[in-house]
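coords please:
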Amino acid sequence: MQQSTQDNKRDFLRQIVTLVAIIGAFVVNILSNIFPLNGLSIGQISNNLFKNVLIIPANYAFAIWGLIYLGLFAFGIYQFLPSQKYDSDLRNTGYFLVIASIAQSIWVYLFLSRLFVFSVVAMLLILLPLIVIYLRLNIGNQLASRQKKWFIYKPISIYLSWISVATIVNVACALYFQGWNGWGISGEMWTAILLFIATAIAVVIVMQRQDIAYTGVTVWAILAIAIKHWNNPLLRNVALALVIALVLITIFKIRRN
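Okay, here's the model as predicted:
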């Protein structure tokens, strides 16, 4: 009986801390745009300091944060319901989403403070916990109720996919700020290489897990890069080719199953 009471307390603590961490990350993100540190918002820093970093997508692509936070709030509220207190999947996620949410807030501070190398570390502290959650939930490889898919699986898939792309962008920005010469390889070629890497990861995900949410976000990001560099034939054509290939592979995999 005592053990059961302790488990209940631990479950409730996990639920409340997870929800508070999500809300906290959202508030920090909003405040960073209303009252930007050092006078420049994240978008303004990207458009000014990193205007020559070709892997950064068009500004409209960042509107996906609205969908990400909508999903995270859905996750936070759903996991807080009394009926979900003992859910084994949610117990397996533990406090990893809390770590990711706290790291998200830290990343905002570091990026706005122009500590870009340290911001890469913070970004990895968002990415790695999300990978752990994704693998522990075994998304795409196990049956689940419709509610669980919409309120747990898809929010994590969307968040992880965007952070995967964001990590690549963050590393590119940090290297650019440090004056790295790219080993003599042009910025266009590096951008094409990074696009291939992002696409390859999405292909592995869709082939192994049929995760349309993850793939869809990657398509969104790469298409935004193509649109931003529409007047650059190399980047535009490479990005569009990868988008088409990724969409066709996804359709083929879904129809085959």
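
going forward, measure contacts and count neighbours with C-alpha atoms only.
OK.

Using the three-state scheme, assign A245.
Under DSSP: H, G, I helix; E, B strand; the rest coil, A245 falls in the helix class.

how many neighbours does it have?
15 (other C-alpha atoms under 10 Å).

So it versus N232, what's the distance?
20 Å (C-alpha to C-alpha, to the nearest Å).

same deal with T18?
44 Å.

Please apply the same query to I55.
I55 is 13 Å from N232, by C-alpha to C-alpha.

Settle it for me: which of these two has more neighbours?
Taking neighbours as other C-alpha under 10 Å, I55 and N232 compare with I55 leading, 30 against 12.

May I have the residues that are in contact with the residue nearest the centre of the chain?
Note on the chain: the residue nearest the mean C-alpha position is I163, at 2.4 Å, using C-alpha atoms, centre = their mean. I163 makes contact with M123, I126, L127, according to C-alpha atoms under 8 Å, 6 or more residues apart in numbering.

Try it again at 7 Å.
I163 makes contact with L127, according to C-alpha atoms under 7 Å, 6 or more residues apart in numbering.

let's see this one next to it:
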Amino acid sequence: MSQTAHGSSPHLVRRIGVTVSYVICLVGSMIGVGVFGGTPISEAAGGLLSTDATHLAPASPAFSVWTLIYVALGAYTLWQWWDRRDPRGIGWWVALSLLLNAAWILSVQADLIWVSVGVIAVLLVVLARTFATLLGTRPRSTAEAAVADGTVGLYLGWVSVATCANVAAALAGAGFTGGGYPEVWAVAVLVVVAAIGVTLAVVGRGRLAVAATLTWGLAWIAVARTDEPYSMGVAVVAGVAAAVVALSALGLRLRAERVPT
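Below is the predicted model of the structure:
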């Protein structure tokens, strides 16, 4: 009895750790939208993360995706209490991503824009590591595929786009103008993001969650560039990038489903 209890103790600590991290993340998100008197993210750091701050800033409706991501993370938090043993070993990685999420919001609130770049870069690495871990083992059920693989995919896809926007904001705050050609730099970054999206589709064998939020973010960058700062070139490239990522994932998913396992 004592051996069983002792053996389950690390799993209990992990479940509690994920849950506490999720609560901290939720509180941080509420601070980020001004619920507790904090400055909304779009107005913090001198407005560097607002829709019209850079050529890589998505339009404001894009950020509604966080509602879906937080709901999905909540579903994962609840599910891991039922799953108990975390055989695929992602629990602590998810907990770390939740704490980094909160740290990013607080750093922006404190006008520490370059600190926020460092935080979101680490968050991106953590999510990529978690995504790679999930690719190494198949989900044991449809529920696990949704709350584990699906949640991490949604999270990773959006943070990939958000990282680019964050770096662009920090550079703008430092006075970098791309040598007078900010649109050229924006197009180059969008091409890289599209390449990353296609790569994730290939290694993920057409996993749709990561492609969905990547496509979402790119599409809203396209929409945003029909307004200030206006750039039809960036809008077109962002739209094409969104289509390439979406079609790559869909094509690979259909191909994977036709191949017998």
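
Quick one: the residues in the second structure that stretch 146-158 of the first structure pairs up with.
Across the second structure, the stretch matching stretch 146-158 of the first structure (TM-score structural alignment) is residues 142-154.

Okay, buried residues for the matching stretch please.
Going by neighbour count (16 or more other C-alpha atoms under 10 Å), the buried part of stretch 142-154 of the second structure is E144, A146, V147, A148, D149, G150, T151, V152, G153, L154.

can you give me the strands for the stretch 101-250 of the second structure?
Using DSSP state E, counting those that start in this stretch, the stretch 101-250 of the second structure contains no strands.

L123 of the second structure touches S97, doesn't it?
Yes - assessed by C-alpha atoms under 7 Å, L123 of the second structure is found in contact with S97 at 5.8 Å.

After alignment, which residue of the second structure pairs with I222 of the first structure?
By TM-score structural alignment, I222 of the first structure lines up with L218 in the second structure.

Its match contacts A238, doesn't it?
Yes - with contact defined as C-alpha under 7 Å, L218 of the second structure reaches A238; the gap is 5.5 Å.

Narrow the buried residues of stretch 142-154 of the second structure to those in helices?
E144, T151, V152, G153, L154 (DSSP state H).

in what helix or strand does the closest residue to the second one other than its chain neighbours lie?
Distance criterion C-alpha to C-alpha, 6 or more residues apart in numbering; nearest residue to T151 of the second structure, sequence neighbours excluded, is A72 at 5.4 Å. Secondary-structure assignment from DSSP states H and E places A72 of the second structure in helix 65-83.

Excluding its own residues, what touches that helix? List them.
Residues contacting helix 65-83 of the second structure (C-alpha under 7 Å, 6+ apart): R15, V18, T19, V147, A148, T151, L154, Y155.

let's go with 8 Å and repeat that
Contacts of helix 65-83 of the second structure (C-alpha under 8 Å, 6+ apart): 15, 18-19, 22, 26, 86, 91, 147-148, 151, 154-155, 213.

I'd like these as CSV, with distance to L78 of the second structure appended.
Output for the contacts of helix 65-83 of the second structure, formatted as CSV (distance: C-alpha to C-alpha, whole Å):
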residue, distance to L78 of the second structure
R15, 9
V18, 10
T19, 8
Y22, 10
L26, 14
D86, 13
G91, 12
V147, 9
A148, 11
T151, 13
L154, 17
Y155, 17
T213, 23
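
among the residues you listed, which two are most distant?
Checked with C-alpha to C-alpha, the contacts of helix 65-83 of the second structure reach their widest spread between R15 and T213, with 26.8 Å between them.

what sits against L250 of the second structure?
G206, L208.

That one maps to what in the first structure?
By TM-score structural alignment, L250 of the second structure lines up with I251.

what's the distance between that match and T218 of the first structure?
I251 of the first structure is 15 Å from T218 of the first structure, where distance means C-alpha to C-alpha.

again with I133 of the first structure
Distance from I133 of the first structure to T218 of the first structure, by C-alpha to C-alpha: 19 Å.

before we move on, what about M189 of the first structure?
19 Å.

neighbour-wise, which of the two wins?
More crowded of M189 of the first structure and T218, by other C-alpha under 10 Å: T218, with 25 against 14.

my guess is that one contacts V165, does it?
Yes - contact criterion C-alpha atoms under 8 Å: T218 of the first structure and V165 qualify, at 7.3 Å.

which neighbours do those two share?
Counting by C-alpha under 8 Å, 6+ apart, the residues touching both T218 of the first structure and V165 are A198.

Which residue, neighbours along the chain excluded, lies closest to D89 of the first structure?
L137 (5.9 Å).

Trace that neighbour over to the second structure, please.
Here L137 of the first structure is matched to L134 in the second structure, going by TM-score structural alignment.

What is the neighbour count of its match?
20.

give me every residue that touches it.
R88, I90, D149.

would CSV of those residues with distance to D111 of the second structure be doable?
Putting the contacts of L134 of the second structure into CSV (distance: C-alpha to C-alpha, whole Å) gives the following:
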residue, distance to D111 of the second structure
R88, 37
I90, 32
D149, 33
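
Tell me where the longest helix sits in the second structure.
Under DSSP H, the second structure gives helix 2-32 as its longest helix.

So which elements touch that one?
Applying 3 or more C-alpha pairs under 8 Å, 6 or more residues apart in numbering; DSSP states H and E, we find helix 2-32 of the second structure packed against helix 65-83, helix 91-109.
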